[in-house]
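Chemist: Here you go, sequence then predicted model.
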Amino acid sequence: MFKPVPVAIGLRYLRAKRRNGFISFISMASILGIALGVTVLITTMAVMSGFQKEIRDRLLEFAAHATVVADGVPLQDWRHALDVAGRDPRVAGAAPYIETQGLLTGTRRQPAMVRGVEPALEDQVSVLARKMKHGTAASLTPGSYNILLGEELALWLGVDMGDSVVLLLGEFQGSPVGAMPRVKRFTVSGIFAAGHNEVDRGLALVEMTDLQRVLRMDGVTGVRLKLHDMNRSFEVARDLALQLPGFYRVSDWTQENANLYQSLKMEKTVMGILLSLIILMGAFTLVNSQVMLVTDKQADIAILRTLGLTPGGVMQVFMVQGTLIGVIGTVLGLAGGVTLTWNLERILDGIEALFGVTLLPEDVYYITGLPTDMQAGDVVTTLVVALVMSFLATLYPAWRAARTQPAEALRYE
């Protein structure tokens, strides 16, 4: 099989046993350094993506993928909006809602978001029924003035099933003694646990018509949408709003939780940059091994130059040899990263069993274990970074080899 001369010589240098064992050791250290960096980076990116996905999924179990809200006034014809949404194949479910801020009072006080829902439609946009720890979502019936509290919210209020809580709203109403805030007593008929602190501590659910009576409100705040593809949430909500009469505000889950997801994305990016330094260390080791190899092969370089190999050809010889070291390290790192990611949960269980400890106890962390989500884009980026660093690490040693003068190199041979 035909091979260019620089490639053939580079491959031969890679396979040959070197006279200087220390050079071979440095080359092996370069391979292991690059492989370790790629393994750690792939695994870390998978774990951070897993945590992002877990947090996003838990939050979206109660938050809508997208919402359509009437601009400044209640949405009157919300049933028509549901009909329009139901005809869109991109929409998995739709439900009306009313949302307002209020102060809940039990044995203690705690501000919370109070959301009025239609229980028969709520299952289309959330997993409320599956997250109930006590009671049922069906207890929210018109005129019952029942309320469902998040687990943390109930704890902060100091209430339990069957207890009463008083809802104090910021809206005022006229009375013989002047303006008074709206106040209504509700009965705790259920407690849910979403597994997300903001939801469990800051959300209370009541029947929609009950909240309409308390607020003296004719329509609803808006319509919540659940989609088959959450990444198209804004596009779908905008299309729905354009089919409705009047003016509407459209938002999606990326806008409503922008601070959280931007911070998670930034954390992942910074962690990736820091862990790339491990690959960089392997690349510096590769530079050292190549410089020592060039010094060791001075006589060979001189002979090759005498036989007609150009300085560019000499560069190619050592670039091929160094790049192959980087490729081997990258491939080993890919295999190690994929294997470690797939078995990370088993390794964690083994460490807990061996030392008799619980690394992520359920009573402290909302997310237990190490969720992983190995994304092809992260893996490809890691491999490209490793290969580029390896290639760049070969440039200086190869350039130094190309500057070798045959007469001086052979003077003392």
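Modeler: Perfect, thanks for sending it.
Chemist: going forward, measure contacts and count neighbours with C-alpha atoms only.
Modeler: Noted.
Chemist: Number of residues surrounding A376?
Modeler: Under the neighbour criterion other Cα atoms under 10 Å, A376 is assigned a count of 10.
Chemist: scratch that, E413 is what I was asking about
Modeler: Burial of E413 is recorded as 6 neighbouring residues (other Cα under 10 Å).
Chemist: Spatially, what comes nearest to it if we skip its sequence neighbours?
Modeler: Nearest residue to E413 in three dimensions, chain neighbours excluded: A299, at 7.5 Å (Cα to Cα, 6 or more residues apart in numbering).
Chemist: That neighbour: how many residues sit nearby?
Modeler: Look at A299: counted by other Cα under 10 Å, it has 20 neighbours.
Chemist: which stretch of helix or strand covers it?
Modeler: Take DSSP states H and E as the rule and A299 turns out to sit in helix 298-306.
Chemist: how close does the residue nearest to E413 sit to T404?
Modeler: For A299, the distance to T404 (Cα to Cα, to the nearest Å) stands at 10 Å.
Chemist: now A35
Modeler: For A35, the distance to T404 equals 32 Å [Cα to Cα].
Chemist: The spatially most central residue of the chain in helix, strand or coil?
Modeler: Compute the mean C-alpha point of the chain, and by Cα atoms, centre = their mean the closest residue is Q52, 2.9 Å away. What DSSP: H, G, I helix; E, B strand; the rest coil gives for Q52 is helix.
Chemist: Would you mind telling me which of A35 and T404 has the busier surroundings?
Modeler: Between A35 and T404, A35 has the larger neighbour count (other Cα under 10 Å), namely 28 against 19.
Chemist: Would you quantify the distance from the more buried one to V357?
Modeler: For A35 relative to V357 (Cα to Cα), the value is 30 Å.
Chemist: Please name the residues that touch S390.
Modeler: By Cα atoms under 8 Å, 6 or more residues apart in numbering, S390 lies in contact with A283, L286, G322, T323, I325, G326, V327.
Chemist: any idea how far it lies from I328?
Modeler: Distance of S390 to I328, computed by Cα to Cα: 10 Å.
Chemist: ok, now T100?
Modeler: Going from T100 to I328 by Cα to Cα gives 59 Å.
Chemist: Same check on A120?
Modeler: Taking Cα to Cα as the measure, A120 falls 59 Å from I328.
Chemist: What residues of the helix or strand R201 falls within count as buried?
Modeler: Using DSSP H and E, R201 maps to helix 197-202. Within helix 197-202, the residues scored as buried using 16 or more other Cα atoms under 10 Å are N197, V199, D200, R201, G202.
Chemist: Which elements pack onto it?
Modeler: Contact partners of helix 197-202 among helices and strands, from 3 or more Cα pairs under 8 Å, 6 or more residues apart in numbering; DSSP states H and E: strand 109-117, strand 146-150, helix 151-157.
Chemist: A further structure is provided below for comparison with the first:
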Amino acid sequence: MPWYLYLALKQLFPTGRRFPFFTAISILGVALGVALLVVSTGVMAGFGHEIRRMIVDTQGDVQVRGSGLITDPEALQARIARVPGVVATTPFAEGVVMLEADRKPAFPGIQGVDVNRVEKVIPLRKYVRIGSLDDLDDDSIILSSQLAISLGARLGGTVQLYSPLLLEKLKNDEVLLPREMRVVGIFEIGHQQLDSSTVIVTLRAMQDIYGLGSAVHGVNIKLAPGVDADVAAARINRALANDPDDVHARSWAEINEDFLFVLSLEKNMIFFLLIFIIVVAAFSVTSSLLISVVRKTREIGVLGALGAKPRQIAACFCAQGLIIGLAGTAAGLALGFSFLHYRDAIVRGFASLTQSQEVLEKFYQFSRLPAYSETSDVVTIIVSSVVISTLAGLLPAWRAARLKPVEALRSE
């Protein structure tokens, strides 16, 4: 080990003493900055990761829609299936209905799915908490969890479904009775909005409710692992260029482009703002090392008199900044990842103290706090922290390197 590196370690961690105060404060400052960056970027990336999972799990990797109704979904799916990278397709129809149970009304979104094909694209079965997807038929319905609670509906019970066709019938002086549907399942995705305002029926039932005939509103598509959704969407659009229903394929990222951009912008802004915590900690490192230079002026003079070169003396103080950066970064990573591991318990404790659990779910739309640490984010945090801490030692190193041995030894 070079002598200047050994000396740097001895100055930061003297033998036979308690943990030095200035060293502890410097490492703690860097650690807190790193921990905040790990937590903030992990939570923001968690929101993005969770939203992507929910989008893909409810809409597929790519979605095809027309300017109006898709009149021949079977032929369309056959053409899509021939596109390289496409694994499976499933048609859907969607809209809004009125549900009533025990005179409690609700106006959820409704989606009709092909029960024979939906599992190949959208894993609905794993989100059904009570009941079974296998029991879904043309006279039954699956409710989202919060919607079922608000209506007081239970498995095996019935709800009355009012279709928009009621208005059309009334215009023609006709009467259309509400449709009675049996509750055969309750699902929960984990997103507050989806879990409070969504119902699922069979595709045939949806076509009957909305008077669509054999038409659908769109087709969801699942891609092979590793296939880029945007590239696949472009291929599908080329294959469907002359389709009579004027259909267009869009990837999950394109459909939610604006929202994902805002999410990415927020994440980058938070990173930019919190990096200043490490910068402030770096100033404390600089201040501590400058004090060390002043206190050890005579020792620096002795080193120069013994033949130490200015760059070696400078390296001693730069190494101290590097060591503080490494130690602070390691402590910050441990602290940050520990917080992320116990995040739900911490958030529940905070929410119970402030009585804000329902408010968090209402506005942030998640029943639990998501977290996902991307490798690129962690590497960026580590490099930024170590580099800033090392740069913090440059000014003290420059000051120490400029000291003349004779003047330093003369110092009192």
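Modeler: Everything's here; your move. Note that the structure is predicted; figures quoted are calculated from it, not measured.
Chemist: tell me which of the contacts of S390 of the first structure is nearest to R305 of the first structure?
Modeler: R305 of the first structure lies nearest to G322 out of the contacts of S390 of the first structure, by Cα to Cα, at 19.8 Å.
Chemist: Quick one: map that closest one onto the second structure.
Modeler: By TM-score structural alignment, G322 of the first structure lines up with G321 in the second structure.
Chemist: Show me what the host helix or strand of that match is packed up against.
Modeler: According to DSSP H and E, G321 of the second structure maps onto helix 310-341. Helices and strands touching helix 310-341 of the second structure, by 3+ Cα pairs under 8 Å, 6+ apart, are helix 3-12, helix 21-59, helix 297-305, helix 375-392, helix 394-401.
Chemist: re earlier: closest to T187 of the first structure out of the helices and strands packed on helix 197-202 of the first structure?
Modeler: Comparing these against T187 of the first structure with Cα to Cα, the closest turns out to be strand 146-150 (4.7 Å).
Chemist: how close does the closest one sit to the second structure?
Modeler: Here the mean offset of strand 146-150 of the first structure against the second structure after fitting is 3.0 Å, by mean Cα distance after the TM-score superposition for the first structure.
Chemist: which SSE is V183 of the second structure in?
Modeler: Using DSSP H and E, the element containing V183 of the second structure is strand 179-187.
Chemist: Can you give the contact residues for that strand?
Modeler: Contacts to strand 179-187 of the second structure, defined as Cα under 8 Å, 6+ apart, come from residues 127-133, 135-136, 139-145, 148, 153-162, 195.
Chemist: Just the buried ones among the residues you listed, please.
Modeler: The neighbour count (16+ other Cα under 10 Å) marks 127-128, 130-133, 136, 140-145, 148, 153-154, 158-162, 195 as buried among those.
Chemist: quick revisit: who's more crowded, A120 and I328 of the first structure?
Modeler: Using other Cα under 10 Å as the criterion, A120 of the first structure and I328 rank with I328 on top: 17 against 11.
Chemist: For S233 of the first structure, see how far away the more buried one is.
Modeler: Plainly put, I328 of the first structure is 43 Å away from S233 of the first structure if you go by Cα to Cα.
Chemist: now M319 of the first structure
Modeler: Distance of M319 of the first structure to S233 of the first structure, given as Cα to Cα: 48 Å.
Chemist: What of L244 of the first structure?
Modeler: In this view, L244 of the first structure and S233 of the first structure are 17 Å apart by Cα to Cα.
Chemist: So for those two, which sits in the more crowded spot?
Modeler: Set L244 of the first structure next to S233 and count neighbours by other Cα under 10 Å: S233 wins out with 24 against 15.
Chemist: Let me see the contact set for that one.
Modeler: When contacts are counted by Cα under 8 Å, 6+ apart, S233 of the first structure is found next to H65, A66, L227, D252, W253.
Chemist: again, only this time at 7 Å
Modeler: With contact taken as Cα atoms under 7 Å, 6 or more residues apart in numbering, S233 of the first structure is in contact with H65, A66, L227, D252.
Chemist: among the residues you listed, who's most crowded?
Modeler: H65 (28 neighbours).
Chemist: surely it meets V250?
Modeler: No - in this structure, H65 of the first structure is not within contact of V250 by Cα atoms under 7 Å, at 11.1 Å.
Chemist: Touching, L121 of the first structure and A95? I think so.
Modeler: Yes - counting by Cα under 7 Å, L121 of the first structure does reach A95; the two are 5.5 Å apart.
Chemist: If you count surrounding residues, which of those two has more?
Modeler: A95 (26 against 14).
Chemist: If you count residues, where's the longest strand of the second structure?
Modeler: The single longest strand within the second structure, with elements called by DSSP state E, is strand 86-96.
Chemist: Past that one, which element shows up next along the chain?
Modeler: Next element after strand 86-96 of the second structure (DSSP H and E): strand 98-101.
Chemist: Show me what that following strand is packed against.
Modeler: strand 104-106, strand 158-162 (3 or more Cα pairs under 7 Å, 6 or more residues apart in numbering; DSSP states H and E).
Chemist: how close does the aligned residue in the second structure for V114 of the first structure sit to L369 of the second structure?
Modeler: Counting by TM-score structural alignment, V114 of the first structure corresponds to I110 in the second structure. Applying Cα to Cα, the value for I110 of the second structure to L369 of the second structure is 27 Å.
Chemist: got it, and V183 of the second structure?
Modeler: Distance from V183 of the second structure to L369 of the second structure, by Cα to Cα: 30 Å.
Chemist: Also R125 of the second structure?
Modeler: Shown here: R125 of the second structure relative to L369 of the second structure, a distance of 23 Å by Cα to Cα.
Chemist: Please identify which of these two sits among more neighbours.
Modeler: L369 (19 against 14).
Chemist: I'd say the more buried one and I346 touch.
Modeler: No - the pair L369 of the second structure and I346 does not pass the contact test of Cα under 7 Å, sitting 10.1 Å apart.
Chemist: who touches both of those two?
Modeler: With Cα under 7 Å, 6+ apart, L369 of the second structure and I346 have no common neighbours.
Chemist: The alignment partner in the second structure of E235 of the first structure: neighbouring residues, count only.
Modeler: Under the alignment by TM-score structural alignment, E235 of the first structure pairs with V231 in the second structure. For V231 of the second structure, the count of nearby residues is 11 (other Cα under 10 Å).
Chemist: try R249 of the first structure
Modeler: 14.
Chemist: Surely it is within a strand?
Modeler: Yes - applying three-state DSSP, one finds R249 of the first structure inside a strand.
Chemist: Could you look up the SS state of the nearest residue to it once chain neighbours are set aside?
Modeler: Leaving aside its sequence neighbours, R249 of the first structure sits nearest to V69 (Cα to Cα, 6+ apart; 5.1 Å). Under three-state DSSP, V69 of the first structure falls in the strand class.
Chemist: Cool, thanks, talk later.
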